[in-house]
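Participant: Generate a structure from the sequence data that follows.
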Amino acid sequence: MDERYTELSCEEFSDRLAARESVPGGGGAAALVGALGAALCSMAGSFTVGKPRYASVEDEVRALVDEAEDVRYRLLELVEEDAEGFAPLAAAYAIPRDDPGRAEALERATEAAAMAPLAMVGECCRAVSLLERMGERCSRLLASDVACGALLVRAALGAASVNVYVNTASLADRAQAAAIESACEELVEEYVPRAERLAESVLEDIRGRSR
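Facilitator: Okay, here's the model as predicted:
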């Protein structure tokens, strides 16, 4: 694929998302939102590094920023991988129904299409963990950005999981479908509440300052 969706402007990407086109779709949007959440983790660390008050945790913060950047770039790659995964699926659906190879082609393409959103779920979980740790170490002035990052990653987690399940629902191999769904569900059930608790904790602290 010559075109890279992550190289489009924000306006162009949203225009393409709104258009009557198959890609980018919900999976690409989920990955992009997750990348934005990870970027806010990096931002919180970047503003904390160099401040004398946080000198004792500076090395930890730098390491967290490096990890958050790794997550961010991986999620941006997954925007592209999700789009690339649609082409074989579309080609499989275009095979005539009386073709004996159609079912196998569809099965392979559908399972492959579930892999990018499943990887998004994993990266978003990494982002939640990093945001939790960053929230304990970064400047208090950046706490709201950590909370916003957590909420974005939480949304990305939910959206990516939908894209896992919409593919596994079509798999004929129900054992394989169940294995993929179980891996996704386990992560979502642990990390969605963690992201929500982090955001709620920051919000309570912020609102408490004004009382």
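Participant: only C-alpha atoms for contact and neighbour calcs from this point on.
Facilitator: Fine.
Participant: contacting residues around residue 154?
Facilitator: The neighbours of residue 154, taking C-alpha atoms under 8 Å, 6 or more residues apart in numbering as the test, are 124, 128, 191-192, 195-196.
Participant: repeat that with 10 Å
Facilitator: Residues in contact with residue 154, defined by C-alpha atoms under 10 Å, 6 or more residues apart in numbering, are 30, 33-34, 37, 121, 124-125, 127-128, 148, 160, 188, 191-196, 199.
Participant: Which helix or which strand is home to it?
Facilitator: Secondary structure assignment for residue 154, by DSSP states H and E: helix 143-168.
Participant: right, and the helix or strand after that helix?
Facilitator: helix 174-209.
Participant: what's the offset of that next one from the middle of its chain?
Facilitator: 12 Å (C-alpha atoms, centre = their mean, to the nearest Å).
Participant: ditto for stretch 11-19
Facilitator: Centroid displacement of stretch 11-19 relative to its chain, using C-alpha atoms, centre = their mean, is 19 Å.
Participant: Would you mark the buried spots in that stretch?
Facilitator: Applying a neighbour-count criterion of 16 or more other C-alpha atoms under 10 Å, the buried positions in stretch 11-19 are 13, 16-17.
Participant: List the contacts of the closest residue to residue 157 other than its chain neighbours.
Facilitator: Closest residue in space to residue 157, ignoring its immediate chain neighbours: residue 121 at 5.4 Å, by C-alpha to C-alpha, 6 or more residues apart in numbering. Residues counted as contacts of residue 121 (C-alpha under 10 Å, 6+ apart) are 30-31, 34, 75, 115, 127, 153-154, 156-161, 164, 183-185, 187-188, 191.
Participant: here's the other one to compare against:
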Amino acid sequence: MVDTRFIDELASAAPVPGGGGASAYAGALAAALASMVGNLTVGKKTYAEVEGEVKSHLEELEGLRARLVELIDEDARAFEPLAAAYRMPKGTPEELAAKQSAIQQALVGATEVPLEIMRTAAHVVDHADYLAHFGSRMARSDAGVSAAFARAAVDGASLNVFINAASMDDADKACLVREEALSLAKTTRGRCDELFDFVVKEVS
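Facilitator: Predicted coordinates:
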């Protein structure tokens, strides 16, 4: 039976998990699908020449998958202080100043975690691309699905970066994180679309 606890929590009115955690989850699924292609390649005589390289990709994917699973919880933990800061009182100038300071401090973590999700999911594409070209042809469609999930992970996490950066008082910091997010999203989107199109042509 499929464990739906994460999905059920995501569907609830609880503030976490949210889009960031869902993006990390999508990235973990992308890594798992790429790993499946690799595991269906290893041990097959047809692919003996690339077995060593495939095993190397599998090792890297295992680490990426584990990191993305960690980032699901890290995203929730990063949001908690931000949510708490928004609930702080603001009835006096002192309370308002304390609230604003807490919000600005919390925004740093709430922005950095989705950026890390983007960076990590983008690396998954390196391995999915190799396995789509050199891995088991019978599992090539799964490499395409991996690309689709990796794109969703990066695009989804970018929205969390943008919304949190928009509330930052530090304009230079906000600009830096927005620029990195935009660059990661654009590059990854292009690579994933190219890989997806390759798979479509190969399996059609």
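Participant: Now the TM-score, please.
Facilitator: Here the superposed chains carry a TM-score of 0.95, computed using TM-score structural alignment, normalised by the length of the second structure; 199 aligned residues with a C-alpha RMSD of 1.0 Å.
Participant: before we move on, the earlier item: JSON lines for the buried residues of stretch 11-19 of the first structure, including secondary structure and distance to residue 205 of the first structure?
Facilitator: Converted to JSON lines, those look like this (DSSP: H, G, I helix; E, B strand; the rest coil; distance: C-alpha to C-alpha, whole Å):
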{"residue": "13", "secondary structure": "helix", "distance to residue 205 of the first structure": "35"}
{"residue": "16", "secondary structure": "helix", "distance to residue 205 of the first structure": "39"}
{"residue": "17", "secondary structure": "helix", "distance to residue 205 of the first structure": "36"}
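Participant: tell me which of these is nearest to residue 48 of the first structure?
Facilitator: Proximity of the buried residues of stretch 11-19 of the first structure to residue 48 of the first structure, judged by C-alpha to C-alpha, is greatest for residue 13, which lies at 31.2 Å.
Participant: Apart from its neighbours in sequence, what residue is nearest the aligned partner of that closest one in the second structure?
Facilitator: Residue correspondence, TM-score structural alignment: residue 13 of the first structure in this structure matches residue 6 in the second structure. In space, residue 6 of the second structure comes closest to residue 17 once its chain neighbours are excluded; the distance is 7.8 Å by C-alpha to C-alpha, 6+ apart.
Participant: Helix or strand for the aligned partner of residue 109 of the second structure in the first structure, just tell me which one.
Facilitator: Applying TM-score structural alignment, one finds that residue 109 of the second structure aligns to residue 112 in the first structure. Element membership for residue 112 of the first structure (DSSP H and E) is helix 102-137.
Participant: Quick check: the residue nearest to residue 157 of the first structure vs residue 160 of the first structure, distance?
Facilitator: For residue 121 of the first structure, the distance to residue 160 of the first structure equals 6 Å [C-alpha to C-alpha, to the nearest Å].
Participant: can you tell me which residues contact the match of residue 13 of the first structure?
Facilitator: With contacts defined as C-alpha under 10 Å, 6+ apart, residue 6 of the second structure is in contact with 12, 17, 21-22, 25, 72.
Participant: Map residue 66 of the second structure across to the first structure for me.
Facilitator: Taking TM-score structural alignment, residue 66 of the second structure has residue 73 as its aligned residue in the first structure.
Participant: Look at its match and say how many residues are nearby.
Facilitator: With neighbours defined by other C-alpha atoms under 10 Å, the count for residue 73 of the first structure comes to 14.
Participant: Not counting sequence-adjacent ones, nearest residue to it?
Facilitator: Counting by C-alpha to C-alpha, 6+ apart, residue 73 of the first structure lies nearest to residue 35, which is 7.3 Å off, once chain neighbours are set aside.
Participant: And that neighbour, what's its match in the second structure?
Facilitator: Superposed on the second structure with TM-score structural alignment, residue 35 of the first structure falls opposite residue 28.
Participant: who touches its match in this structure?
Facilitator: By C-alpha under 10 Å, 6+ apart, the residues touching residue 28 of the second structure are 22, 34, 61-62, 64-72, 117, 120-121, 124, 146, 149-150, 153.
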